[in-house]
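Student: this one's structure only:
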């Protein structure tokens, strides 16, 4: 049984495709996709030997080890792209995900499913600058919000507004996404107030973001 955030990632994987799970840890996601026969084959990577051995145990216990390739490497460095349709990078910081993608020359050839734990604006900026387009969904689990990005290569670099950078390309009408945006709004309000009190000129930028976020939510920003 996958967690909500991993289930959201798994649901985006191409039916009948070959998935590469980067930083797999216990390989719960690829094991479930193989068990359900959603994917005929999976490539599993981790930078540390311990998690990769844990992944091997999970795949063995699930009875799908024969259909998985395990690689001890940093990100996608040893992964051959032939046949791979989807790359999942979940549970890492946004800057780490950027590092992994920057070192992958075939990143634009596949469907990317990204679930950053931190530094989401950094990742969004990088994706927009490097010619990717994406949508986002938000899931809530254990009192926390998790954002899953469904990413594909675009014809040209994508313009990114400050609102998209900080809140994301979400469905504002979806209840969980709306709750996430409301949580972000409170953070923006607090930051704008702190910067204003400190006399930092950038406070006006965050006040504008408060106004725009509140408008999207149909609320009074005050």
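Tutor: Cool, got the structure. Quick caveat: nothing in here was measured; it's all calculated off a predicted structure. Residues are numbered from 1 along each chain as shown.
Student: going forward, measure contacts between C-alpha atoms and count neighbours the same way
Tutor: Will do.
Student: Please enumerate the strands of the chain.
Tutor: Counting by DSSP state E, the chain has strands at residues 18-22, 41-46, 68-72, 86-93, 111-118, 132-141, 144-153.
Student: Which strands or helices does the second one pack on?
Tutor: Okay, so that is strand 41-46. strand 18-22, helix 28-35, strand 68-72 (3 or more Cα pairs under 8 Å, 6 or more residues apart in numbering; DSSP states H and E).
Student: picking up where we left off before, tell me which of the strands of the chain is the most buried.
Tutor: strand 18-22 (a mean of 27; mean count of other Cα atoms under 10 Å).
Student: helices or strands up against it?
Tutor: The contact analysis (3+ Cα pairs under 8 Å, 6+ apart) places strand 18-22 against helix 28-35, strand 41-46, strand 86-93.
Student: any idea of the angle the second one forms with strand 68-72?
Tutor: Which is strand 41-46. Orientation of strand 41-46 against strand 68-72 (axes from the mean of the first three to the mean of the last three Cα atoms, to 10 degrees) gives an angle of 20 degrees.
Student: second one coming, line it up with the first:
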């Protein structure tokens, strides 16, 4: 979502609040947030999360589509909402909606996911806890072989010990790293030696 879209949503929030003759503080109290948060929304500095958007719709007596009017936001949320009653959910749907969900909300959908591609998990990584990420990586490994490039993208988000174990497992199974500078800060000192040695073997 670009800055222009966020500012348009902020204006709609402000217009709806003013139509109800409410102050920012009064709206903030209904949402259990600070009035500064409401001010930031209305100025287009940030956007409410999914829970707050739902509450705003209730307060303003508007639909999500009326409040947001942005396909990039409405369609993923609507799609996720329409599938939560099913027994399964695609990782793609969850990734599309993740920016508008809290980590705990994402966790509540995880058990409905049946596909675990590494590329999608990497996209989801910034929005979930280390515990959830480790769980998803383990699931992904049962469906596909982890590739060298996956490590560099997962490193900033995984628990250090679990990531170190993942690297060691990869090396013990014959994996190699053709480059390693970005990887070394995320593994233990003894693992760094193995990573460098694997790179040296790769060069021969």
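Tutor: Alright, I've got the coordinates. Since we're looking at a predicted model, the values are computed, not measured.
Student: Give me the TM-score for this pair.
Tutor: The pair, once superposed, lands on a TM-score of 0.36 when counted by TM-score structural alignment, normalised by the length of the second structure; 131 aligned residues with a Cα RMSD of 5.8 Å.
Student: Turn the strands of the first structure into TSV, including distance to residue 60 of the first structure.
Tutor: Below are these laid out as TSV (distance: least, Cα to Cα, whole Å):
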stretch	distance to residue 60 of the first structure
strand 18-22	16
strand 41-46	13
strand 68-72	10
strand 86-93	21
strand 111-118	25
strand 132-141	28
strand 144-153	28
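Student: wait, which of those strands is closest to residue 215 of the first structure?
Tutor: Proximity to residue 215 of the first structure, assessed across the strands of the first structure by Cα to Cα, is greatest for strand 132-141 (19.5 Å).
Student: Okay, angle between that closest one and strand 144-153 too, please.
Tutor: 160 degrees.
Student: Turn the helices and strands packed on strand 18-22 of the first structure into a markdown table, columns for distance to residue 210 of the first structure.
Tutor: Conversion of those to a markdown table gives the following (distance: least, Cα to Cα, whole Å):
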| stretch | distance to residue 210 of the first structure |
| --- | --- |
| helix 28-35 | 37 |
| strand 41-46 | 39 |
| strand 86-93 | 25 |
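Student: mind listing what residue 35 of the second structure touches?
Tutor: Contacts for residue 35 of the second structure (Cα atoms under 8 Å, 6 or more residues apart in numbering) come out as 24-25, 27-29.
Student: Please pick the buried ones from these.
Tutor: Buried members of these, scored by 16 or more other Cα atoms under 10 Å, are 24-25, 27-28.
Student: Next step: those residues restricted to helices.
Tutor: 24-25, 27-28 (DSSP state H).
Student: sorry, back to before: mind checking which of the helices and strands packed on strand 41-46 of the first structure is nearest residue 149 of the first structure?
Tutor: Among those, strand 18-22 sits nearest to residue 149 of the first structure (Cα to Cα), with 14.8 Å.
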